[in-house]
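# 3D, please:
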Amino acid sequence: MPSLDLNLVRVFVTLFDARSVTLAAERLHVTQPSVSYALSRLRDLFDDRLFIRSREGMEPTFTAMQIYPSLRDSLAQIDNVLESNREFDPQHSRRRFRLALTDLGEMALLPRILAHIHPIAPDIELEVIALEIDKVGEWLATGKVNAVICSRPITTPGIERRVILNERYVCLLNRDHTSIGNHLSLEQFIAARHAVVAASSGHGLAEDVIHELGIQRKVSLVVPHFSILPRILQESDLLVILPQQIAAAFEREAPLKVLELPFEVPPFDVALYWQEYTTRSPAQRWFCENIIEAIASSG
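So this is what the prediction gives:
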């Protein structure tokens, strides 16, 4: 096989992660025909189709799945060497950083991060990826995201962690709830109807405690995101468990009230995660350090 061009490796890895020629072109800042041409060259080199169009996107073939780990890791090592010897000037950089957040993180933390970063790096681009807790280890390892903010521990080897917030869970409900006043008993909690946010959001500690305690409740609604909850709660008698900071923000914006839970849920840490080896990159180091500073300065 002829020697493999580094640009072709980058197209292959990006296309494998994105599963879309359009998204791969956007991430590489090239045209779609350029990605298609590179894919054609890759197919000739490996004598394999590598990716097949399907309803779900560009599905990798068996050969593509076999070569992907080696090419991904090799590209990451090369990029790391190049980045470690490259200066980063935030004032003039147009680099794109990708940060995985829950929708709660978007509401509570993203404004702080932008307010801190944009004055010192006006031309950088920040892309927010909707967090899927079961995939973040892979996302960090493959470079799909530069960093992740979440409350669930990420135990993938080679991941750095820095706690940026301490939080606790509370209950949020309609201010004029017909059967619950300013104190929530366990009996009222069990008798009430509940809204629950899907576990993929990364907020599941309270749900784990409820399961461990054997508490049986009436779940009337399951939603994928937190952002719709204020509208739902002010027009219903549903209860929902939320982190205290965002519950307090919702309470300020809508006729809702925050009550303490009638059982003990341990406080939890919200942490920033990133791939350990990327710390040698000045750009990556700047990005993580400034997220930490943004949350600390506004806490």
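
# Could you use CA atoms for every contact and neighbour count after this?
Will do.

# How far off centre is the host helix or strand of residue 99?
Here residue 99, judged by DSSP states H and E, is contained in strand 96-101. Counting by CA atoms, centre = their mean, to the nearest Å, strand 96-101 is centred 8 Å from the centre of its parent chain.

# just checking, what packs against that strand?
strand 125-130, strand 147-150 (3 or more CA pairs under 8 Å, 6 or more residues apart in numbering; DSSP states H and E).

# tilt between that strand and strand 125-130?
Calculated by axes from the mean of the first three to the mean of the last three CA atoms, to 10 degrees, strand 96-101 forms an angle of 30 degrees with strand 125-130.

# Could you list the residues in contact with strand 96-101?
For strand 96-101, contacts defined as CA atoms under 8 Å, 6 or more residues apart in numbering pick out 124-131, 136, 144-150, 287.

# Including mean neighbour count, could the helices and strands packed on strand 96-101 go into TSV?
What follows is those, written out as TSV (neighbours: other CA atoms under 10 Å):
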stretch	mean neighbour count
strand 125-130	15
strand 147-150	26
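
# among these, which is nearest residue 105?
Closest approach to residue 105 among these is made by strand 147-150 (7.4 Å; CA to CA).

# and residue 130, what is it in contact with?
Contacts of residue 130 (CA under 8 Å, 6+ apart): 100-103.

# another one to check against the first:
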Amino acid sequence: MRPRTIDLNLLVTLEALVAERSVSKAARRMGLTQSAVSHALRRLRDTFNDELFVRSPDGMEPTLRALELANATHAALEQIERTIDKSASFDPATAERTFTLRISEYVSGHLLQRLCPILRKEAPGIRINAAHFTGDPREDEIVGDEIHVRLASSGNPEGRRERLRVLDERFVVLMRKTNPARHSKMTLPFYASLSHVKVAGTIGTNVIDDALRIRGLYRHVVFNVPSWRDARHIVANSDLVAAIPARWARDKETPLPCTAVRFPLDDVTFAIDLEWHPRFALDPGQTWFRVLIAKQF
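Okay, here's the model as predicted:
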């Protein structure tokens, strides 16, 4: 087979399919219709005389041939991007570009409502594709020019990526103003003895439970909830307490009869990291967008 006879757009589609393991997700990533990607997959199979993907309980599983082609395409695109980046410039006022964000549900509630009016005013040609983390281990990998904004992980992240800490916040203990616990010194054993609301899921506070366990303590969790907003309202209407990042303990838009006291673990913090693939470190458009995201924190 002569390389000049191959439609290079098909190889780009193949790379997206290998990354996403799904026709619909690959279509969304590329800004195409699902039928267009399905048609491209049929052409790919005919071109390379290989099934390329087989169905499995986890989605579309690439064959060895598909992985070889996707890796070769990925390396070639990296080289092209590096060459273009050397002379590229970016004007947000006139640029037409799509940025892909993968963010935790908690972060999206804070970030997206702030980004939208800025982009509509300063960069009307910019489009955003945002998706939540679902817990699938594969989505931890940064694919293409995707940007991740998520709860910081301890240690070094797996795979190639760069990180910027955009938020490093202390926890406080939130309780109703009439809760008798507010009159006692918030020692670590006393904190552990209370009844708690825990924000669970992809942005949970498991780090607190880990720190308590090391010290031979555990907290009695009565409610597991998906968001800080839920935790605040439950605390305001019960005798439960919640560990919440300090800046979100109070909401000026919906004030509640709550008070916050010092959290008894100084070494436990709430941090948010912005992550991207190193090959886009010098991309002027993504650099501009990363700075814009960081400013929102």
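
# Could you export the helices and strands packed on strand 96-101 of the first structure as CSV, including distance to residue 26 of the first structure?
As requested, those are arranged in CSV below (distance: least, CA to CA, whole Å):
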stretch, distance to residue 26 of the first structure
strand 125-130, 12
strand 147-150, 19
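
# Between the ones you listed, which one is closest to residue 29 of the first structure.
In terms of CA to CA, the element of those nearest to residue 29 of the first structure is strand 125-130, at 12.3 Å.

# distance between the closest one and the chain's centre?
The answer for strand 125-130 of the first structure is 9 Å, by CA atoms, centre = their mean.

# Could you do stretch 227-243 of the first structure as well?
Taking CA atoms, centre = their mean, the mean C-alpha location of stretch 227-243 of the first structure is offset from the chain mean by 22 Å.

# Which of the helices or strands spans residue 257 of the first structure?
strand 256-259.

# Helices of the first structure, residue ranges please.
Counting by DSSP state H, the first structure has helices at residues 6-18, 21-28, 32-46, 62-84, 103-108, 110-117, 136-142, 186-191, 205-213, 229-234, 244-253, 282-298.

# For residue 274 of the first structure, find the nearest of these.
Nearest of the helices of the first structure (CA to CA): helix 136-142, 6.5 Å.

# got the buried residues for the closest one?
Buried residues in helix 136-142 of the first structure, counted by 16 or more other CA atoms under 10 Å: 136-137, 139-142.

# Over to stretch 240-256 of the first structure?
Here stretch 240-256 of the first structure shows 240-248, 250-251, 255-256 as buried, counting by 16+ other CA under 10 Å.

# Need the contact partners of it.
Residues outside stretch 240-256 of the first structure that contact it (CA under 8 Å, 6+ apart) are 104, 107-108, 167-176, 194-196, 206, 230, 233-234, 257-258.

# Can you tell me which of the helices of the first structure is nearest to residue 271 of the first structure?
Smallest distance to residue 271 of the first structure across the helices of the first structure (CA to CA): 9.4 Å, for helix 282-298.

# Now do the closest one: everything it contacts.
Against helix 282-298 of the first structure from outside (CA under 8 Å, 6+ apart): 83-84, 86-88, 97, 109, 112-113, 115-117, 146-147, 164-165, 272, 274, 278-279.

# mind listing what residue 168 of the second structure touches?
When contacts are counted by CA under 8 Å, 6+ apart, residue 168 of the second structure touches 269-272.

# Tell me the residue in the first structure aligned with it.
Under the alignment by TM-score structural alignment, residue 168 of the second structure pairs with residue 166 in the first structure.

# Tell me how far residue 219 of the second structure lies from residue 208 of the second structure.
9 Å (CA to CA, to the nearest Å).

# now residue 175 of the second structure
17 Å.

# Return the set of buried residues in stretch 273-280 of the first structure.
Across stretch 273-280 of the first structure, burial judged by 16+ other CA under 10 Å covers 273-275, 278-279.

# quick revisit: for the contacts of residue 168 of the second structure, which one is nearest residue 33 of the second structure?
Each of the contacts of residue 168 of the second structure was scored against residue 33 of the second structure by CA to CA, and residue 272 proved nearest at 33.5 Å.

# isn't that closest one right up against residue 165?
Yes: between residue 272 of the second structure and residue 165 there is a contact under CA atoms under 8 Å: 6.1 Å.

# Please identify which of residue 175 and residue 208 of the second structure sits among more neighbours.
Neighbour comparison, residue 175 of the second structure and residue 208: the larger count goes to residue 175, with 28 against 19 (by other CA atoms under 10 Å).

# gap between residue 247 of the second structure and residue 77 of the second structure?
42 Å.

# so what's residue 212 of the first structure up against?
Residue 212 of the first structure makes contact with no residue, according to CA under 8 Å, 6+ apart.

# Map it across to the second structure for me.
In the second structure, residue 212 of the first structure lands on residue 214 (TM-score structural alignment).

# What distance do you get for that match to residue 208 of the second structure?
10 Å.

# what touches both of the two?
Residues touching both residue 214 of the second structure and residue 208 (CA under 8 Å, 6+ apart): none.

# Buried ones among the contacts of stretch 240-256 of the first structure?
Buried residues within the contacts of stretch 240-256 of the first structure, counting neighbours by 16+ other CA under 10 Å: 104, 169-175, 194-196, 206, 230, 233-234, 257-258.

# right, and residue 215 of the first structure touches residue 190 too?
Yes: assessed by CA under 8 Å, residue 215 of the first structure is found in contact with residue 190 at 7.4 Å.

# of these two, who's got more company?
residue 190 (15 against 12).

# middle-most residue in the second structure, spatially?
When CA atoms, centre = their mean is applied to the second structure, the residue found nearest the centroid is residue 103 (2.6 Å).

# Next one: the aligned partner of that residue in the first structure from residue 18 of the first structure, what distance?
Under the alignment (TM-score structural alignment), residue 103 of the second structure maps onto residue 101 of the first structure. Distance, residue 101 of the first structure to residue 18 of the first structure, by CA to CA: 18 Å.

# do residue 144 of the first structure as well
Taking CA to CA, one finds residue 144 of the first structure at 9 Å from residue 18 of the first structure.

# Next: residue 261 of the first structure.
If you go by CA to CA, the gap between residue 261 of the first structure and residue 18 of the first structure works out to 41 Å.
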